[in-house]
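Asks: With the sequence up front, the predicted model follows.
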Amino acid sequence: MRILVTGGSGMLGSELLRQISGAGHVGVSLDRVGFLAADKIQRKSMLDGFDVVIHAAANTNVEQCEIEPEICYFDNVFLTEKLFNYSQINKNRFVYISSTGVYGRGSSVPYHEYDVPQPTTVHHHSKLLSEKVVLASPSSLVIRTGWLFGGALSNKKNFINNRINEIRAAADFISANYMQVGSPTYVGDCAHRILELISADNAGIYNVVNEGAASRFEYVKRIVELSGAAIEVRPIDASAFNRRADVSENEAAVSYRTKFDGLSPLRPWQDALDDYMSQVGLRSCLSQ
């Protein structure tokens, strides 16, 4: 297969390109700036010759999206519309990376694919709008994931490494939100499952997350434990962050559809976290 990936320098996009190549396929990163600057003929040419387009690029700054919604809708919806339209002209299969945050606030248990989305932020509303665009094609695949971790330590959005740096800078304790719950998901496992779904010609909406749910507090506490740091993690509530975006307290998910397809769930997030921290040298890195 020849697969075109947007957001190729991002955490998920770069991992997808690595695994695409490792599986013997051809993966190419699409230049967003070049695509937007191109004319119609050039845009069509950029998508020509590919079997699949994976749209992993997005404006993920949830707070900034509330302040500048026009930029958010341009980045997350308008660009998706353009890419999808040209993919249809070229008969590329389209894969859209969405978020478990689109489910919004309506349940205290993990969401499944048949729950009704009720996004509470501009960012998540933009993601849901884009889902509706691409699902106009019966062959499109929508991946809802969230709380991704992994990737290069140099990535500014590397959640694990940022927590390690926070621990190093702290005097006696660090704090984490005990109210918000999600499904921490290793980017390597996520990318592998996405490619599995593509290879099996699956279509529609799939939640792709590691098994299990955790609060931010539980998640950070586990990172501290694995790092070997002798520091306290204190639980705080959401009000301490004074966020503009009305982010749901529950972004945890399970996948009914992969179960119905006979696929095993992804491994527990704790196991994936342990493996990742070991791979990049962060496990026991702060042991005394």
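Replies: Thanks, I have the structure now. Numbering: from 1, shown residues only.

Asks: Please make it C-alpha for all contacts and neighbour counts, starting now.
Replies: Fine.

Asks: mind listing the helices in the chain by residue range?
Replies: 11-22, 32-37, 40-47, 62-67, 69-73, 79-90, 122-134, 159-169, 187-199, 216-227, 256-260, 269-279 (DSSP state H).

Asks: got a list of contacts for the fourth one?
Replies: With contact meaning C-alpha atoms under 8 Å, 6 or more residues apart in numbering, helix 62-67 is reached by 71, 72, 121, 122, 123, 243, 244, 245.

Asks: For residue 111, which non-adjacent residue is spatially closest?
Replies: Closest residue to residue 111 apart from its sequence neighbours, by C-alpha to C-alpha, 6 or more residues apart in numbering: residue 253 at 4.5 Å.

Asks: Test my guess that that neighbour contacts residue 114.
Replies: No: applying C-alpha atoms under 8 Å, one finds residue 253 not in contact with residue 114, separated by 11.2 Å.

Asks: With residue 143 as the reference, name the closest of the helices of the chain.
Replies: Nearest to residue 143, of all those, is helix 187-199, at 7.6 Å by C-alpha to C-alpha.

Asks: Of all the residues in the closest one, which ones are buried?
Replies: Within helix 187-199, the residues that count as buried by 16 or more other C-alpha atoms under 10 Å are 187, 188, 189, 190, 191, 192, 193, 194, 197, 198.

Asks: what angle do it and helix 11-22 make?
Replies: Inter-element angle recorded for helix 187-199 and helix 11-22: 60 degrees (by axes from the mean of the first three to the mean of the last three C-alpha atoms, to 10 degrees).

Asks: One more to weigh against that first structure:
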Amino acid sequence: MKLLVTGIGGQLGYDVMRQGVQQGLDVHGTRRRNLDITKEQEVYHYIRHLKPDVIIHCAAYTAVDLAESDKKTCWNVNVEGTKYLVNVAKELNIKFMYVSTDYVFGGLGEKTLVETDLPCPKSYYGLTKYEGEKAVQSMLQEYFIVRTSWVFGINGNNFTKRMLHLAKSREEVKVVGDQIGSPTYTHDLAKLLISMVQTDKYGIYHATNEGFCSWAEFAEEIFKQSNCNVQVRVVSSEDYPVNAVRPKNARLSKEKLKSNGFKSLPAWQDALERYLSMLVKKEK
């Protein structure tokens, strides 16, 4: 199986690439310097030349706050870039997987969100990811759309690394406590995605590590597991103003994943423990 992974400079794309190689697949990865997905002809020629069996589309504009002002770039990457990839995938009959996000939902209430719930994004980033989803669904008869949340991985920046950095100089940090979701280790998610594309169980899925928590609870667990003596002051979203609205409810149901025979990802606390251990090894 020849696999093309877009966005290998990001957290998830990096780990999907690694997992594919470890599993002995013929994996090819792209980042902007060798494939600009916002250029249709470049996408067309690259993929026609490579002729992959599967595309896992991890590349995305993910600067959530900046997207509120840099709308053109965000749209070109998340919507137009996705359309260009899907067009070629359709022409060459290539399996296609689109990685999406909890930001496609409105984020209200406390209901666990299922795949058939109607998206209602409140941020521009969320809007573009939903438009990407719609492009995939309208252009392909068979596809994988996988929504995830709160990712952390070895490559790139994330909430866990930011908390560890703050712990070096602070005794207390303010973290919002009214946004609930599932921290997701890209190493675990990548293994699932590689497994999924080797099946014909197409559709929309939610995939995160098991369990829910607030960002404040996530921070507390980070400090606990890393033996950092830092206090977490819980604040509301309103007390921590940002440009883009964050979903307060990012509780994604994984029942469809399980009912289709895919193995559940480990609890987020277990994932965090393995991730912190990996960070320590990397620093040595």
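Replies: Everything's here; your move. Model, not experiment: these values are computed from the prediction.

Asks: quick revisit: which member of the contacts of helix 62-67 of the first structure is positioned nearest residue 161 of the first structure?
Replies: residue 243 (22.6 Å).

Asks: so stretch 143-153 of the second structure corresponds to what in the first structure?
Replies: Mapped onto the first structure using TM-score structural alignment, stretch 143-153 of the second structure covers residues 140-150.

Asks: Quick one: distance of that stretch to the chain centre.
Replies: Distance of stretch 140-150 of the first structure from the chain centroid (C-alpha atoms, centre = their mean, to the nearest Å) equals 4 Å.

Asks: excluding its backbone neighbours, what's nearest residue 77 of the first structure?
Replies: Of all residues not flanking residue 77 of the first structure in the chain, residue 130 sits nearest, at 5.3 Å (C-alpha to C-alpha, 6+ apart).

Asks: what residue of the second structure takes the place of that neighbour?
Replies: Match for residue 130 of the first structure (TM-score structural alignment): residue 132.

Asks: In contact with its match, which residues?
Replies: Counting by C-alpha under 8 Å, 6+ apart, residue 132 of the second structure has contacts 78, 79, 80, 82, 83.

Asks: Can you tell me how far it is from residue 200 of the second structure?
Replies: 21 Å (C-alpha to C-alpha, to the nearest Å).

Asks: Could you do residue 28 of the second structure as well?
Replies: 21 Å.

Asks: hey, which strand is longest across the first structure?
Replies: If you go by DSSP state E, the first structure has its longest strand at strand 93-99.

Asks: The second structure: matching residues for that one?
Replies: By TM-score structural alignment, strand 93-99 of the first structure lines up with residues 95-101 in the second structure.

Asks: Give me the distance from the matching stretch to the chain's centre.
Replies: Using C-alpha atoms, centre = their mean, the offset of stretch 95-101 of the second structure from its chain centre is 10 Å.

Asks: what's in contact with that stretch?
Replies: The contact list for stretch 95-101 of the second structure, computed with C-alpha under 8 Å, 6+ apart, reads 53-58, 86, 89, 126, 129-130, 133, 136, 142-149, 197.

Asks: With respect to burial, which of the helices of the first structure scores highest?
Replies: Among the helices of the first structure, ranked by average contacts under mean count of other C-alpha atoms under 10 Å, first place goes to helix 122-134 (a mean of 22).

Asks: what's the angle from that helix to strand 93-99?
Replies: 160 degrees.

Asks: Helix 122-134 of the first structure vs helix 79-90, what angle?
Replies: Using the same axes, to 10 degrees: helix 122-134 of the first structure against helix 79-90 is 10 degrees.

Asks: Would you mind getting the average deviation of helix 122-134 of the first structure from the second structure?
Replies: By mean C-alpha distance after the TM-score superposition for the first structure, the fitted helix 122-134 of the first structure averages 0.6 Å away from its aligned residues in the second structure.

Asks: Could you do stretch 11-19 of the first structure as well?
Replies: Stretch 11-19 of the first structure sits 0.5 Å off on average (mean C-alpha distance after the TM-score superposition for the first structure).

Asks: what's the spacing between that stretch and its chain's center?
Replies: Distance, centroid of stretch 11-19 of the first structure to centroid of chain: 12 Å (C-alpha atoms, centre = their mean).

Asks: ok, now stretch 91-100 of the first structure?
Replies: With C-alpha atoms, centre = their mean as the basis, stretch 91-100 of the first structure stands 12 Å off its chain's centre.

Asks: before we move on, what about stretch 38-47 of the second structure?
Replies: Mean-position distance between stretch 38-47 of the second structure and its chain equals 23 Å (C-alpha atoms, centre = their mean).

Asks: likewise stretch 175-195 of the first structure?
Replies: 8 Å.

Asks: can you check stretch 4-13 of the first structure too?
Replies: The answer for stretch 4-13 of the first structure is 11 Å, by C-alpha atoms, centre = their mean.

Asks: Now do it: distance from first to last residue.
Replies: The first and last residues of stretch 4-13 of the first structure sit 10 Å apart, counting by C-alpha to C-alpha.

Asks: now do stretch 165-179 of the second structure
Replies: Taking C-alpha to C-alpha as the criterion, the two ends of stretch 165-179 of the second structure lie 22 Å apart.

Asks: ditto for stretch 73-92 of the second structure
Replies: Separation of the first and last residues of stretch 73-92 of the second structure by C-alpha to C-alpha is 27 Å.

Asks: Most remote residue from the middle of the second structure, which is it?
Replies: What lies farthest from the middle of the second structure is residue 171; by C-alpha atoms, centre = their mean that is 30.5 Å.

Asks: Would you confirm that that one contacts residue 230?
Replies: Yes: counting by C-alpha under 8 Å, residue 171 of the second structure touches residue 230, with 4.7 Å between them.
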